[in-house]
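# starting from these lines, generate the structure:
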Amino acid sequence: MSQPDLNFTITGSLPFFSGKKPAAMSCWSLGEVAPRFCFKCTAQGPCVAKFGPLPSKWQMPSPEPSCVNKTADWRLKILQNGLYLIYGQVAPNTAYKGRAPFEVQLRKNEDPIQALTNNSMIQNVGGAYEFHAGDVIDLIFNAEHQVLKNKTYWGIFLLTNPQFIS
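The predicted structure follows:
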């Protein structure tokens, strides 16, 4: 699975939220995470962040997006309510012989929202999730050396901020 480039420009709207035909749309194929997904950008530009693979640090457009804030390696704080797409890949270190069982968790506020336990192949992580301002999202491992950090990464971008009528 190739890694998306953080330098892009997209306009338009998501037809399943607005009911309108989009003016311009960008659709990415993200493998098993989301076979084909379309998204929009806000007037301030894309709200996107990516961690890894190497260098193992957060990569964000400049200026930093207003929807997320990096708080630590592998961890973000959500600043804006909305529907987000998380994408990534986890490459297990098959040479790891430690005692800890292989487990990688994508968490929201320290509660698992996805867990990977297959240490024999590269796996995709992510999906579309509704997050609220203040939520903390992270990707954790049972043991630091269980994954190949040069082939493991994850990212997030804001798909839309729907205004539902109750």
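
# can we go C-alpha only for contacts and neighbour counts from here?
OK.

# Phe17 belongs to a strand?
No. According to DSSP: H, G, I helix; E, B strand; the rest coil, Phe17 belongs to no strand; its state is helix.

# residues in contact with Gln105?
Neighbour list for Gln105: 112-116, 139-141 [criterion: Cα atoms under 8 Å, 6 or more residues apart in numbering].

# one more to line up against the first:
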Amino acid sequence: MTTIYKDGEFVEENWTRADAETGTSVAGNALVSQSLFLEAAEDYLGRDGETAVLVEAGDDVEKLAPYLGRLAYVAVDFPSFADGRGFSAARVLREQIGYQGDIRAAGKYILDQVPLARRCGVSSFEISKPEVLKALKAGEWPEVTKYLQPVGTVDEMPVGTRPWARRSFRDVAVAAE
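Down below sits the predicted model:
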């Protein structure tokens, strides 16, 4: 069982990771790497159980476009907290391809990256680090309210004269009446 954080709640899910050995014969819900999935997409989608795809760092997520409506979710791997390619993959899925389904962060991200991943379109988190689980259960949310890159998934306003500087609407003080 894996702990998933989504919409402020924790749920336990059970997905079997398919590999080259198990292939499409994996039983139940299967999480498949993008490279394996693209080799036999229709076979994975036609078996019993739901199918989700794991996008690894460096994968071209645009190749998933024809299948996105039939996937349970797309997991984006963060192989290291210092590797930002997961953020880029999530943004391409949301902003360029228009994927409306669940994008799940998986791997070795840290708590400080959770709000930033949400800005990029990630909607759920597979939690593998106990310190991230503990902090989220304690209600910690290290929100950043000023950004240097605009995204298309969050309502923001420009800051000053720099067109690339943004501020969250949550950061604007409300005048008292």
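
# TM-score of the superposition?
Once the chains are overlaid, their TM-score stands at 0.28 when taken by TM-score structural alignment, normalised by the length of structure 1; 83 aligned residues with a Cα RMSD of 5.4 Å.

# circling back: could I have the buried ones of the contacts of Gln105 of structure 1 as ChimeraX selection syntax?
With 16 or more other Cα atoms under 10 Å as the criterion, this ChimeraX line picks the buried residues out of these:
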select :115,139,140,141
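
# between the contacts of Gln105 of structure 1, which sits nearest Gly155 of structure 1?
Leu139 (10.2 Å; Cα to Cα).

# which stretch of helix or strand covers that closest one?
Leu139 of structure 1 is part of strand 136-141 when elements are defined by DSSP states H and E.

# tally up the residues packed near Glu156 of structure 2, please.
Neighbour count for Glu156 of structure 2, taken as other Cα atoms under 10 Å: 19.

# Asp77 of structure 2 now?
26.

# grab the nearest non-local neighbour of Leu76 of structure 1.
Lys70 (4.6 Å; Cα to Cα, 6 or more residues apart in numbering).

# where does that neighbour land in three-state SS?
At Lys70 of structure 1 the chain is in strand, as set by three-state DSSP.

# isn't it up against Gln59?
No. With contact defined as Cα atoms under 8 Å, Lys70 of structure 1 does not reach Gln59; the gap is 9.7 Å.

# those two - which one has more neighbours?
Lys70 (19 against 16).

# what residues are up against that one?
Contact analysis of Lys70 of structure 1 by Cα under 8 Å, 6+ apart lists 58, 76-77.

# and those residues, which is closest to Arg107 of structure 1?
For the contacts of Lys70 of structure 1, the minimum distance to Arg107 of structure 1 (Cα to Cα) is 10.6 Å, reached by Leu76.

# quick one: what helix or strand has the closest one in it?
Of the helices and strands defined by DSSP H and E, Leu76 of structure 1 is found in strand 75-78.

# Val11 of structure 2 now?
Applying DSSP H and E as the criterion places Val11 of structure 2 in strand 9-13.

# packing partners of that strand?
Under the contact criterion of 3 or more Cα pairs under 8 Å, 6 or more residues apart in numbering; DSSP states H and E, strand 9-13 of structure 2 touches strand 2-6.
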